[in-house]
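In: okay, sequence plus prediction incoming.
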Amino acid sequence: MTLPPKYRILLIGGSAGSMAVLVTLLNHFPSPFPIPVVIIMHRLKNVVSELDKLLSVQQVIREPEDKEQLLPGKIYLAPQNYHLLIEEDATISLDYSELVNFSRPAIDLSFTSAAAVFGAHVLGILLSGANNDGAAGLSRIIAAGGTGIVQDPATAEFDVMPQAAIDANPGVQAMSVEEIIHFINNISTENKS
């Protein structure tokens, strides 16, 4: 008998100081990864960005279209200057509403929408950053029974974001980059059994 996977979606949020960590994580991702992955990175709004190409070294990472279906094995990057939301039918919605936490895309909105759709089957990971975006979203994930992980603030280039999430969420787990890699690799193994 095959058990359903514990996680149905992985979201990774980051801002200042998270790029190198994100590249390290992606370089250690099993391929293909058994669930959809959504990356939400703060980026400058008025500068041409090729972040999807920069991150596509070991894995293909792409910016999704509005109403695109989330699929296992795919890694999606929230497009520059759009909030990325998850709809009830597991499709992606791109939204151009006001900034949240001075950001668009906002990590909080993506995390919150995923928690509403996937509940206890969400894994949210928050990396280095210089504001508190993501703390409220991780609260929603944890309240829905999902798992919240932050980069250990002692290892983050900018510790404000992971520390804000720890302060707001007693249930969040602080991990080193190596521990996060190990956790992600275990998901891949569990979902194959």
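Out: Arrived safely.
In: C-alpha only now, for contacts and for neighbours.
Out: Fine.
In: walking through the chain, point out its helices one by one.
Out: Here the chain has its helices, by DSSP state H, at 19-27, 51-55, 107-118, 135-143, 160-168, 177-192.
In: and of these, who's closest to residue 62?
Out: helix 51-55 (5.6 Å; Cα to Cα).
In: list the contacts of the closest one.
Out: By Cα atoms under 8 Å, 6 or more residues apart in numbering, the list of residues contacting helix 51-55 from outside reads 23, 26, 61-63, 77.
In: what distance separates stretch 21-34 from the centre of its chain?
Out: What separates the centre of stretch 21-34 from the centre of its chain is 12 Å, taken as Cα atoms, centre = their mean, to the nearest Å.
In: give me the buried positions along it.
Out: Under the neighbour-count criterion of 16 or more other Cα atoms under 10 Å, stretch 21-34 has 21-23, 25-27, 29-30, 33-34 buried.
In: quick one: residues in contact with it.
Out: Contacts for stretch 21-34 (Cα under 8 Å, 6+ apart): 55, 57-59, 72-74, 127, 177, 180-181, 184-185, 188, 191-192.
In: filter the residues you listed down to the buried ones.
Out: Among the contacts of stretch 21-34, those classed as buried by 16+ other Cα under 10 Å are 55, 59, 73-74, 127, 177, 180-181, 184, 188, 191.
In: could I get these as TSV with distance to residue 151?
Out: Output for the buried ones among the contacts of stretch 21-34, formatted as TSV (distance: Cα to Cα, whole Å):
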residue	distance to residue 151
55	19
59	22
73	23
74	23
127	5
177	7
180	8
181	11
184	13
188	20
191	23
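In: second structure follows, compare the two:
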Amino acid sequence: MKVLEESFSPLAGIDAIVIGASAGGVEALNQLLPALPAGFRPAVLVVVHVRADSPSLLPELFAARCRLPVVEPDDKATITGGTIYLAPPGYHMLVEPDGTISLSVDPPVRFSRPSVDVLFESAALCFGDALLGIVLSGANDDGARGLAAIRNAGGRCWVQDPQTASSTAMPLGAIARGGVHDVLTLDAMAARLRGIGQGSAT
């Protein structure tokens, strides 16, 4: 599969980034999140499919490796730029119109709670064309509908190149749904994200 890199992607106006991952996604996040520079402007909200019956170790893992603060948010937490928010195990994480985070125990979506689709769709309603959505490695098609919603709202949509993903189902599902602007390697994503943090369009 050819890796697409659109040089005209309008990234300077991005206020928030939403990222979805499942199987193999922690490794991908471990390449992307530590690449974000200190002073990075957008908020970053992340859903990783994790077991609900035990505390997640991801906040501590990424806090030790990232230049930005990493938190597992409480319900009604205000979204702040330059902060990485990780969805707590067993809760859907949604973006509310007032710029806060809502945690929900509604039934799983696409067999998952937290659900990538739930985060992406709610963020698209809130941020519109100031949103970037990213789908990484994963073993189901969660995120495909949400990424299409982001595109329909005017946001930008990236997918990890399936040839580089440990599990290809999530990237391929998003591509098949038709909501993707760019299919990128993790190195290319990291470079573009650093450009957003510096206020430039790639």
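Out: Alright, I've got the coordinates. Being a predicted model, the structure only gives us computed values, none of them experimental.
In: returning to what we had before: can you add distance to residue 101 of the first structure and give the helices of the first structure back as TSV?
Out: Listed next are those as TSV, based on distance: least, Cα to Cα, whole Å:
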stretch	distance to residue 101 of the first structure
helix 19-27	19
helix 51-55	21
helix 107-118	8
helix 135-143	11
helix 160-168	11
helix 177-192	25
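In: so which of these gets nearest residue 150 of the first structure?
Out: When the helices of the first structure are compared (using Cα to Cα), the closest one is helix 160-168, at 5.4 Å.
In: what stretch of the second structure does the closest one fall on?
Out: Per TM-score structural alignment, the counterpart of helix 160-168 of the first structure in the second structure is residues 169-177.
In: likewise for stretch 32-39 of the first structure?
Out: Going by TM-score structural alignment, stretch 32-39 of the first structure sits over residues 39-46 in the second structure.
In: ok so, going back, out of the buried ones among the contacts of stretch 21-34 of the first structure, which one sits closest to residue 166 of the first structure?
Out: Distances from residue 166 of the first structure to these, taken by Cα to Cα, are shortest for residue 127, at 11.8 Å.
In: against residue 79 of the first structure, how distant is that closest one?
Out: For residue 127 of the first structure, the distance to residue 79 of the first structure equals 18 Å [Cα to Cα, to the nearest Å].
In: same check, this time on residue 115 of the first structure
Out: Distance from residue 115 of the first structure to residue 79 of the first structure, counting by Cα to Cα: 20 Å.
In: more crowded one of these two?
Out: Higher neighbour count among residue 115 of the first structure and residue 79: residue 115, with 27 against 23, using other Cα atoms under 10 Å.
In: in the second structure, what residue corresponds to that one?
Out: So residue 115 of the first structure corresponds to residue 124, using TM-score structural alignment.
In: now do the contacts for its match.
Out: Contacts of residue 124 of the second structure by Cα under 8 Å, 6+ apart are 131, 149-150, 153, 155.
In: mind running it again at 6 Å?
Out: residue 150 (Cα atoms under 6 Å, 6 or more residues apart in numbering).
In: same deal with residue 134 of the first structure?
Out: Listed by Cα under 6 Å, 6+ apart, the contact set of residue 134 of the first structure reads 107-108.
In: and the equivalent of it over in the second structure, how far is that from residue 136 of the second structure?
Out: Matched by TM-score structural alignment, residue 134 of the first structure corresponds to residue 143 in the second structure. Taking Cα to Cα as the measure, residue 143 of the second structure and residue 136 of the second structure are separated by 9 Å.
In: what's the neighbour count on the counterpart of residue 106 of the first structure in the second structure?
Out: In the second structure, the residue paired with residue 106 of the first structure is residue 115, using TM-score structural alignment. Look at residue 115 of the second structure: counted by other Cα under 10 Å, it has 27 neighbours.
In: now residue 115 of the second structure: how far from residue 38 of the second structure?
Out: Here residue 115 of the second structure is placed at a distance of 28 Å from residue 38 of the second structure (Cα to Cα).
In: same question for residue 172 of the second structure.
Out: 32 Å.
In: likewise residue 114 of the second structure?
Out: Counting by Cα to Cα, the gap from residue 114 of the second structure to residue 38 of the second structure is 28 Å.
In: residue furthest from the geometric center of the second structure?
Out: In the second structure, residue 53 marks the outermost C-alpha relative to the chain mean, sitting 22.9 Å out by Cα atoms, centre = their mean.
In: need the buried residues of stretch 21-34 of the first structure in a markdown table with distance to residue 150 of the first structure, can you?
Out: Formatted as a markdown table, the buried residues of stretch 21-34 of the first structure follow (distance: Cα to Cα, whole Å):
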| residue | distance to residue 150 of the first structure |
| --- | --- |
| 21 | 12 |
| 22 | 13 |
| 23 | 16 |
| 25 | 13 |
| 26 | 16 |
| 27 | 19 |
| 29 | 17 |
| 30 | 20 |
| 33 | 20 |
| 34 | 22 |
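In: return the member of those residues nearest to residue 99 of the first structure.
Out: residue 22 (23.2 Å).
In: what lines up with that closest one in the second structure?
Out: Using TM-score structural alignment, residue 22 of the first structure sits opposite residue 29 in the second structure.
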